[in-house]
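> Only the shape, not the letters, is given here:
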């Protein structure tokens, strides 16, 4: 369970990272829309786990590796935005948020189940 402080700090990081990716994300990943779906912060606020979703991109693992390669630059830009609000700039860890893929897979399974003929209920 995250504290209110962690949630507030995560919200600040998510908002500022979203602006960074919106303005300067094209230099990292051209023709790809990067969405920050969730940010989780450790209790000491030293590590921020950032979950990303990529649109208009076929290979999300390659896109994630590209983001990880630029993580120090992204952290620097984040630091210049939030330096007056925090004592330390958190270390950023990036992950792919595969929630949409999971939901699509589950929808296909449910559609398949609903199309199968139902077995009549037999009572003895």
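Okay, I see it. Note that the structure is a prediction, hence the values are computed from the model and not measured.
> From now on I want contacts and neighbour counts done on CA atoms only, so please keep to that.
Fine.
> Run through who's touching the helix or strand harbouring residue 36.
Using DSSP states H and E, residue 36 sits within strand 33-41. For strand 33-41, contacts defined as C-alpha atoms under 8 Å, 6 or more residues apart in numbering pick out 6-7, 9-11, 13-14, 17-18, 21-22, 25, 47-56, 97.
> Take this one as well and set it beside the first:
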């Protein structure tokens, strides 16, 4: 990945996170989503947006559906705030890295407790 792509990934992540926290009014998204990373294709036609979900009253599919339905508004935000020629199509994916890290932490705690 080159420096330009990394810079665009960072900028898109920042714009989308700001929009989710401050501009989207959908309650399914407001407090339950954290953008963990963004990965744009080399030609900037697509961007995979990895999210971590903190689900309390909505299902994972509800939150992803809300994000998909607001992708047009998010793309508009990107076009207004970044100077890039092509605005990528946004695809939202659940980042399972946090879940895996929690599982590993639990396993480590179990081993430590068994040795004590």
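Nice, I can see it. Because the structure is predicted, anything quoted here is derived from the model rather than measured.
> before we move on, the earlier item: return the set of buried residues in the strand holding residue 36 of the first structure.
Applying a neighbour-count criterion of 16 or more other C-alpha atoms under 10 Å, one finds 34-36, 38-41 buried in strand 33-41 of the first structure.
> would a markdown table of the residues you listed with distance to residue 101 of the first structure be doable?
Output for the buried residues of strand 33-41 of the first structure, formatted as a markdown table (distance: C-alpha to C-alpha, whole Å):
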| residue | distance to residue 101 of the first structure |
| --- | --- |
| 34 | 15 |
| 35 | 14 |
| 36 | 15 |
| 38 | 16 |
| 39 | 19 |
| 40 | 20 |
| 41 | 24 |
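> ok so, going back, mean per-residue distance, the strand holding residue 36 of the first structure to the second structure?
Here the mean offset of strand 33-41 of the first structure against the second structure after fitting is 1.3 Å, by mean C-alpha distance after the TM-score superposition for the first structure.
> where's that strand relative to the chain centroid, distance-wise?
Relative to the mean C-alpha coordinate of its chain, strand 33-41 of the first structure is positioned 3 Å out (C-alpha atoms, centre = their mean, to the nearest Å).
> So what does residue 88 of the second structure match up with in the first structure?
Counting by TM-score structural alignment, residue 88 of the second structure lines up with residue 90 in the first structure.
> and the residue positioned nearest the centre of the first structure, what does it touch?
Nearest to the geometric centre of the first structure sits residue 51, at 2.1 Å (C-alpha atoms, centre = their mean). The contact partners of residue 51 of the first structure, by C-alpha under 8 Å, 6+ apart, come to 36-39, 94-97.
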